[in-house]
Each structure stands twice: as C-alpha cells, then as structure tokens.
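[1] Next come a sequence and a model predicted from it.
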Amino acid sequence: MTLTRRTLLLGLGAVTLSACADTAPVSSLATTGLPADLRPTPNAAYDAWVASFRSRAEGQGISQSTLNAAFRGTGYLPGVVRRDRNQTEFTRTLEDYLAITASDERISKGRAAFDRHRSTLNAVEARYGVPANIVTAIWGLESFYGERRGDVPVISATSTLAFDGRRGAFFERQLVEALRILQSGDVTPANMTGSWAGAMGHTQFIPTSYQTFAVDFTGDGRRDIWSDDPSDSLASTAAYLSRNGWQSGQSWGREAEDGALQPQPGGPRFAVTRNFRVIKTYNNSDSYAIGVGHLADRIAGGGPLRGSFPPDQFGLTKDDRIELQRRLTARGFDTGGADGVIGNNTRAAITAYQTNEGLAATGDPSPELLRRLGG
C-alpha cells in the first residue's frame, strides 16, 4: 500500500490520550463496550510522552483548552499496539475477495442504501462528477454502509501509536491533525471515534485526509463524517476522487475477454480506464479497485461476472467450497456461513470434523473431504 488516504492503516483506528492533571474518569469516553485491551491502561512512559507532546502541539497552534478537552479521559491502549505489530498481509485470490466484497448481502444492502439516500447521492454526483453507485460501493467496502464505523477513541489510538514509535512521525502527524479537527469544532472528543488505527467515519478517512478532502455538504458549518447521516462522508469521498483526477462520464472499467488486466491467473480479464487508477488512490490495490467497480455495477443492477475462476490450490471450485461448508454445518460443524471462502471459521470446522473422525487434523479442505461428507 502506498501513501494514500489509508496509508499504513490495515485495520480500524482509534483515539485516546491521557496524562493531564485534570484528566476525567475514563468512563467519560464510554469505552466500556470495547475489548479490554482497547481501554486505557496505566502507562507512566506514555504519560511522560504525552506531557512532552503537549508542548510540541502548542507550538503547532493547538490551544491548551483543546489539548485539555482532547486528552481528558484518554490513555494508552495496549490493544492498538498489539494490532499494529501483529498485522498479517493476507493474500486472497480475487475470487475470494469478490465473494466477500460483492456478496449477496453487500449487494442487497447497497441497493437499499442507494435507494434510501438517492437524493443525496444524486446531488453529490451532480456536484463532483463521481457516479453515485461508485460512492455507494466505497461506502459499502469501508464500513458496510455505516454499520461498522469503529468505536475506538481516535486521540487515544493515534497518541498510543505515536508514542509506540514504530511509525511515530506518521501517527504524531495524524494526532496533531485530529486535534486541529477538534479545535475547529467539527466534532467533540467523545464523538471522535474510528478504527484502531485512526480511520474515521462512514468512508474511513484518516485525519490528514479529512483535513485535505472532507467537505460540509449539508451546510451546517461542520464537516461531520461521524454522525448517522452519511451526507458529508459521501460527498467527501466524491470530493476525494474528483480531486485525484476522476473523469466524469467515464466508467471504472469492465470485464472483457480481450482485457489486459488478469489479477488471478485463469480468471476473468478486465479492461480498465484512468478512473480505475483513481480508485486505487483510495486503496492501492487492484483487487480493491475491481471490488469497488464490480460492487458499484451490481448496485446499479448489473449481473455477476461472466468469466469463471479456476479451481483453488486444493482442487475445489467455489461451488465445491460452498457445498463443503453446507455439509460441515449440517453435520454440526458450523462454518459461520456458506460463501465459498475458506477462512478461519471453515478451517476450525474442518479441524473439528477431522478430529472427531480420527483423521489428521490439518484444517485443509479437499475433494476427498467433500466426498467423505456425502450429500
């Protein structure tokens, strides 16, 4: 991933700071619903870092009153550091990626969200030239249409990561910009929440991207990407794409037999346009851009891809994998759904079945396992 809107952020972000004489009880930030490791934990070294940071922030124009309000009730989040250090680069095939990002549920919810916010989306498209279904698709991939915006305090998250130091300069910059957002009055400290890495709102802007691209589409004087109303978030996403070169009237691309782009060997090919590269400025991944484009097409009423994908490394097609999941679940080994994606739940179910049957507990699917499970 290159330096884009989501640079170095592979998960959800959060914000919590502490170490002020007037620190209020942690409960003031309503962190009780978070996992224990995402709640403030005493850390003297972190407190000392925050004390030194305050003077640096004041030197960059952050007022004492903003600092006091922002750091009140915040603290060191050990789970943020753990997640940052334990990130794994999962390599999914395009077939698996699309099974997740353009699932039946995500398509149906996308169409419903599009209909529900049609007037806003059409107005956004008219102003910025970015198709409403593209904006809706990004919304769907980033937060499941607002259902998964993240609830970690951004100040705590960014300050914890800045203190940790592995990417200290990057996260200290995010922290300073988060404080500027608070100082401008766009959001309160209690409402400034996001992913564990500081990405915020319906379409997951990090603070620096928010400062550069967020817009007040509703005209209420605030660029509010955190509220249940997604208008400012949707418009900010369109503004982002527009300023990064989106060409109005041009599609992202299309599936094409003679296309040059074949992300998965043996799978469908795609002919893409400049707008495909613009989507990649949001997340620098071919699969992400195809996922956005394909989901956008499906939301607009388009059909599934015509091309097929080859069997996976285990010799199973997607239909085989779906059937395997169904048969395991029917036997009492719940895979958590039948989408054809072999993830942790399916592997755990396979392992449990293999153990129960006295087989080698590999957790791997196979044609033999599918046959053994019967019809």
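    Here it is on my side, so go on.

[2] When you work out contacts or count neighbours from here on, use the C-alpha atoms and nothing else.
    OK.

[3] what about residue 301, which SS state?
    coil (DSSP: H, G, I helix; E, B strand; the rest coil).

[4] What's the separation between it and residue 111?
    Between residue 301 and residue 111 the distance is 8 Å, computed by C-alpha to C-alpha, to the nearest Å.

[5] Pull the number of nearby residues for residue 9.
    Neighbour count of residue 9, defined by other C-alpha atoms under 10 Å: 18.

[6] ugh, wrong one, residue 134
    Burial measure for residue 134: 25 neighbouring residues, criterion other C-alpha under 10 Å.

[7] now do residue 50
    Residues within reach of residue 50, counting by other C-alpha under 10 Å, total 24.

[8] Would you mind measuring from the nearest residue to residue 185 once chain neighbours are set aside to residue 228?
    Sequence neighbours aside, residue 222 is the residue nearest to residue 185 in space, at 7.2 Å (criterion: C-alpha to C-alpha, 6 or more residues apart in numbering). Note on residue 222: its distance to residue 228, by C-alpha to C-alpha, is 14 Å.

[9] Got another one to weigh against that:
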Amino acid sequence: MLTLRVFLTGSLILAAAVAGATPSAIMRPVPRPGTDVSPPALPSELAVQASIRPPMRMAAAPSGPVTPVADEVSSSGFRVWIAEFSRRAGAEGISQQTLDQAFAGVSLNERVIERDRNQSEFSRTLWDYLDSAASDARIANGRAALRDHRDTLDAIERRYGVEAEIVAAVWGLESAYGSFRGSVPIIEAMATLAYEGRRAEFFETELMAALRILQADDIDPAHMQGSWAGAMGHTQFMPTSFLAHAVDFTGDGRRDIWGDDPADALASTARYLSENGWTHGQPWALEVDLPEDFDFSQSGELIERDAAHWNAMGVRLARGGGLVPEHGASSILLPAGHTGVALVIYENFHVIETYNPADAYVIGVGHLADRIGGGPAFRGGWPRHDRALTNDERFELQRRLTAAGFSTERIDGIVGPLTIQAVREYQAAEGLVPDGYASEALLRRLRRG
C-alpha cells in the first residue's frame, strides 16, 4: 500500500490497485505540481455501488524507502508491541481507560497485512475512470442526495463557503453517498500496520490520532470502522485529518463522520476544503476550445496566466464566449493531449488536489459536481484507443528522455511536471505537437531513436 502509488502521464493514469478502501483526506496539503494516482478498475455493474476513491495517496507519509520487514509477524510479538506502544501513548496523554477500551479484543489482523503487501499494479485511463465517476447513475444518485440533504448542504455552504455540489461530489466518489463507509476496525488495522513496520512512523501517528478521537468521545472503538488503510466515514478521513478538520455540525457533542446522518462528515469535508483555500463562486475548471494555432508549449499546470492572456490567444469557453478575469489566474490542462478535452483550471482545482492529488480524482469530483448541478457532459473527445503506460514503461520513458538530452531530473517512475516538461521539449525538437502527453506512441518513438 505505502509506496505503490503511481501517477498521471499526460492523460494516462497509472495506479496501484488496492483491495478495499484507502485513505483520502490527509493532514497536509500536497504540493501543487503533484503526482497522480487512479482508482481500481470496477466491473461495470459495480461502478455506482462501490467507492472509487483513488488508492493510496501517501504523498504526506514520511519520505524515504519502505523499511524491509520479515515475512513473519506473530500474535505474541504484536501483544508485546501493543504493550510498548501503550506506554508511549500514556506518556503522551492517552488515559489508561482509553487504552484499555481501544485495545480490548484487538488482535493481529493478517488480512490487513495481506492487503497491504499484495497490491498489484494495473493501468487505467482517465476516460475509463470518468465513465464511472460521472456515470448517469452516479449523477442521478448525486442529485437525489443533494435533494434529500438540501437544507444541510445549504447550511454547510453558508458556513464554509464550499458549494453543495462539490461536497456532494466528494461524498459520491469517496463512499457512493454513504453506501460504503468501510467495516474494518480502525484501531486494529492501524496497530497491525504500525507493528508490521514498513511505514511504522506513519501508522503510529495515525493510531495515536485514533486514540485521541476515542478519548474525546467522538466515537467508541466498536463503531470506529473504515478501510483497512485507515480512512473513515462518509468522506474517508484519516485520523489525523479528523483531528485537524472534523466538526460537530449537528451540535450533539460528537464529531460523528461514521453514522447514518452524514451532516458532520459533509461539514468536515467543506471545512477541509475551505481551510485549504477554496474560493466560493470560482470554477474548479471550465472546458475550452483552443484555436488551431494555439501554442501548446504554454499548456500545463506550471504556467499560469490571466484571462486577458488566454483570450488574446483565442481560447474560448466550450459553451461560448471568452474567459472572465473575475475567476483569477488559470492554466490550460490537456488531460488527453491536444486531441482530447481541454480545460482551463483555476485555484480551486488545486484545492481539490489537497484532498487527493490524482488529476483523475480532481476532474472526477469537479465534473461530477457540475453534472449534479445540471451542467453538460464534456464536449471534447478522448483518445480511447490509447492505453496507460505500465510501471516499467514509465521508468523506461524517463531513462530514454534523459539519454536523448531531455532530462527528467530523476528516474522515479513519476510522470509529474518535470517529466511532462521533458516530454514537451522532446516533442518540440521532433516536430511534434508539444502538449506534454506521455503516451505509448511517444515511448515507441523514443525506442526507435
């Protein structure tokens, strides 16, 4: 789970599959030129029922290599670890009563370890993801959820300044509007993964946060459930994020993100986005049409310009008209290269990235929110004949680009802004459209030399 994150290559999404729910809202925002992950593929008949949150967004976890661990872990060793951790937790203010309640009946969860150790990589394209994230059924369910919880979502919007449709869309992607909140005991899962040791520091921090939640009496251990990787509730907060952002919106004295009433979870999500810079009334993105002579070297998240600049270049909204200055600085994003959908993205795009930095997730949330609110589907097309690069191919792409004189700065399999810039420079040198789209066709060209 912990290091098998993968990333957006131009428009192709590469991901580590996860057997079950995975962390979503984490404590620290991810840097804007972030990397990307995608959700596991789903059979079409499960596309609406199941959560499609992208797996293992571990960018805020401690950096550095994963600590090797022995294949053997034992129940006796786990009990010793629990005793030692409890002593440390007590020294940090966790009461003995809380510790006794939290660890009563907790045992080594070998299924959690199995899921963590056996995540197989797969590839999926952005357009396949959006077919599920913004399917007709998910849109209809979102409109129903918005209608059923309109008073609550309107009150949340008034308090935190985050549009009801955005909050509903996060809810829809994280737990299918509350249908899949996870059923794994969080204390047991976090303790198991901390003891197992590959990311001990990260999971010990989450476990300590979970104990503080119990001590605050927001939930009892039996009902503190979520994913095997620690994400909890309607909108899948990690324990540290809960401590930083969760609110008691209902006023019942508890910050309850787990129960059937989603109000606290939805308000907590809005607060998270608000505290990370959400601007009410600003689009996350708008679909645009680019002129035939558009300078594609000016595309990408790293290049921000004002509306006047893009209007002078001939960029027009897909629904007609030019960009307006009130929305602020923006960038041109080509998630499928120059032949696919083109977006002008605003600061709110990057705010959603702090919740999960996968471009697929951000576009999924934003587009689902637009559709829930009555907006149109994307008008542009997708290169559906393309496939995603494999993990080995991403490393190969970087090595070949660097060897050809277009340095990616590092060979790490992460197709982020530096690699995309190298792709763009290579494309320009080869007389190709410099859209930064890292595709299989581009890799084949590099192989030919």
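    In hand now; what should we look at? Small disclaimer: the values here were computed from a predicted structure and weren't measured.

[10] TM-score for this pair?
    Here the TM-score for the pair of chains, by TM-score structural alignment, normalised by the length of structure 1, is 0.73; 286 aligned residues with a C-alpha RMSD of 2.1 Å.

[11] More neighbours: which of residue 222 and residue 228 of structure 1?
    Each of residue 222 of structure 1 and residue 228 has its neighbours counted (other C-alpha under 10 Å); residue 222 has more, 16 against 12.

[12] How about the contacts made by the more buried one?
    With contacts defined as C-alpha atoms under 8 Å, 6 or more residues apart in numbering, residue 222 of structure 1 is in contact with 185-187, 216.

[13] residue in structure 2 matching it?
    Residue correspondence to structure 2 (TM-score structural alignment): residue 222 of structure 1 is matched to residue 254.

[14] cool, residue 290 of structure 1 as well?
    Aligned by TM-score structural alignment, residue 290 of structure 1 pairs with residue 363 of structure 2.

[15] likewise residue 326 of structure 1?
    Using TM-score structural alignment as the criterion, residue 326 of structure 1 maps onto no position in structure 2.

[16] Quick check: residue 326 of structure 1 vs residue 348 of structure 1, distance?
    14 Å.

[17] thinking again about what came up before, compared with structure 1, how much does the helix or strand where the match of residue 290 of structure 1 lies deviate?
    Using DSSP states H and E, the secondary-structure element containing residue 363 of structure 2 is helix 359-372. Superposed on structure 1, helix 359-372 of structure 2 shows a mean distance to its aligned partners of 0.5 Å (mean C-alpha distance after the TM-score superposition for structure 1).

[18] matching residues in structure 1 for the next helix or strand after that helix?
    Once the chain leaves helix 359-372 of structure 2, the next helix or strand it forms, by DSSP H and E, is helix 391-403. Under TM-score structural alignment, helix 391-403 of structure 2 has no counterpart anywhere in structure 1.

[19] From the chain's centroid, how far away is helix 391-403 of structure 2?
    Here the centre of mass of C-alpha atoms in helix 391-403 of structure 2, compared against the chain's by C-alpha atoms, centre = their mean, to the nearest Å, lies 25 Å away.

[20] need the helices for the stretch 51-200 of structure 2, in chain order.
    Counting by DSSP state H, counting those that start in this stretch, the stretch 51-200 of structure 2 forms helices over residues 75-91, 96-103, 110-117, 126-133, 136-148, 150-160, 164-175, 186-196, 200-215, given from the N-terminal end onward.

[21] Which of the ones you listed sits closest to residue 369 of structure 2?
    With C-alpha to C-alpha as the measure, helix 164-175 is the member of those nearest residue 369 of structure 2 (4.8 Å).

[22] What separation is there between the residue nearest to residue 185 of structure 1 and residue 123 of structure 1?
    Distance check for residue 222 of structure 1 against residue 123 of structure 1: by C-alpha to C-alpha, it reads 18 Å.

[23] same deal with residue 304 of structure 1?
    As for residue 304 of structure 1, its distance to residue 123 of structure 1 is 28 Å (criterion: C-alpha to C-alpha).

[24] more crowded one of those two?
    A direct count of neighbours by other C-alpha under 10 Å for residue 304 of structure 1 and residue 123 places residue 123 higher, at 15 against 11.

[25] Doesn't residue 332 of structure 2 belong to a helix?
    No: applying three-state DSSP, one finds residue 332 of structure 2 to be strand, outside a helix.

[26] What about it, how many residues nearby?
    The number of residues packed around residue 332 of structure 2, counting by other C-alpha under 10 Å, is 26.

[27] closest to residue 425 of structure 2 out of the helices of the stretch 51-200 of structure 2?
    Between residue 425 of structure 2 and the helices of the stretch 51-200 of structure 2, the shortest gap by C-alpha to C-alpha is with helix 126-133, which sits at 23.6 Å.

[28] Report the angle between that closest one and helix 136-148.
    50 degrees (axes from the mean of the first three to the mean of the last three C-alpha atoms, to 10 degrees).

[29] I'd like to know which elements helix 126-133 of structure 2 is packed against.
    Contact partners of helix 126-133 of structure 2 among helices and strands, from 3 or more C-alpha pairs under 8 Å, 6 or more residues apart in numbering; DSSP states H and E: helix 359-372.

[30] Contacts for the helix it packs on, please.
    In contact with helix 359-372 of structure 2 (C-alpha under 8 Å, 6+ apart) are residues 8, 13, 35-38, 53-54, 126, 129-130, 133-134, 139-140, 142-143, 165-166, 168-170, 173, 284-285, 349, 352-353, 356, 376-377.

[31] Now the buried members of those residues.
    For these, a neighbour count by 16 or more other C-alpha atoms under 10 Å gives the buried set as 8, 13, 35-38, 53-54, 126, 129-130, 133-134, 139, 142-143, 165-166, 168-170, 173, 284-285, 349, 352-353, 356.

[32] show me the contacts for the equivalent of residue 101 of structure 2 over in structure 1.
    Taking TM-score structural alignment as the criterion, the aligned counterpart of residue 101 of structure 2 in structure 1 is residue 69. If you count contacts by C-alpha under 8 Å, 6+ apart, residue 69 of structure 1 has them with residue 189.

[33] How about the residue nearest the centre of structure 1: what's its closest non-neighbour residue?
    Taking C-alpha atoms, centre = their mean as the criterion, residue 142 is the residue nearest the geometric centre of structure 1, at 4.2 Å. Nearest residue to residue 142 of structure 1 in three dimensions, chain neighbours excluded: residue 203, at 5.3 Å (C-alpha to C-alpha, 6+ apart).
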